[in-house]
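> This is the structure alone, sequence omitted:
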């Protein structure tokens, strides 16, 4: 009986470790893909032709209220902090994203 328990315990430890490693790899890949998507969006915006001032839309959408803007920024900063704490974002990536959120 002790041999059986030892075998079950070893299997549980191996399975738990494999799951933890797999989850970390998945999170890291998702973070890298998100970073690549962000870089592609920035490149597209940089190379997109600029609209002349005369061709501006007639009615601009209403700007969000200051409270909504602040709440959104705080939520984004919390998410960035969580990603950094999980090891998905490096210190440099975190600082760059924080600057982007804060304007």
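Noted; the coordinates are in hand. Computed from a predicted structure; not experimentally measured. Residues are numbered from 1 along each chain as shown.

> drop to CA atoms for contacts and neighbour counts, all remaining ones
Will do.

> measure residue 80 to residue 47 for me?
Distance from residue 80 to residue 47, counting by CA to CA, to the nearest Å: 27 Å.

> more crowded one of these two?
Applying other CA atoms under 10 Å to residue 80 and residue 47 shows that residue 80 carries more neighbours, namely 20 against 9.

> Look through this protein and tell me its longest helix.
Of all segments of type helix in the chain, defined using DSSP state H, the longest is helix 2-47.

> Below is structure B, check it against A:
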């Protein structure tokens, strides 16, 4: 039983470390890209940057508050995984909360 517990603990630690490392790498790459954008002057004939449509707004909450909480948790997971930016997360959260 001790061996299985040790293997499970190692798997959890390794998975967490990998997730954190990937997130740090994505954030650093984004910062470098932002620095490069400001460091190099834009040429007039360069095509405009491609714009992506924001993710579709979640369906309006049903009568229960549990649905809103579940949707907020889902939005948080999307933000943490890098699918949503902090600004997109804040906008979707405001829509859910009716602000």
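Happy to help now that I have it. Keep in mind that what you see is a predicted model, and the values were worked out from it rather than measured.

> helix or strand right after the longest helix of structure 1?
Per DSSP states H and E, the first helix or strand lying C-terminal to helix 2-47 of structure 1 is helix 66-85.

> what angle separates that next one from helix 2-47?
Angle of helix 66-85 of structure 1 versus helix 2-47, following axes from the mean of the first three to the mean of the last three CA atoms, to 10 degrees, is 130 degrees.

> Check which residues of helix 66-85 of structure 1 are buried.
By neighbour count on 16 or more other CA atoms under 10 Å, the buried set for helix 66-85 of structure 1 is 73, 76, 77, 80, 83.

> any idea which of those is the one closest to residue 20 of structure 1?
Distance to residue 20 of structure 1 across the buried residues of helix 66-85 of structure 1 (CA to CA) is lowest for residue 83, with 16.2 Å.

> tell me the centre residue of structure 1?
residue 31 (5.5 Å; CA atoms, centre = their mean).
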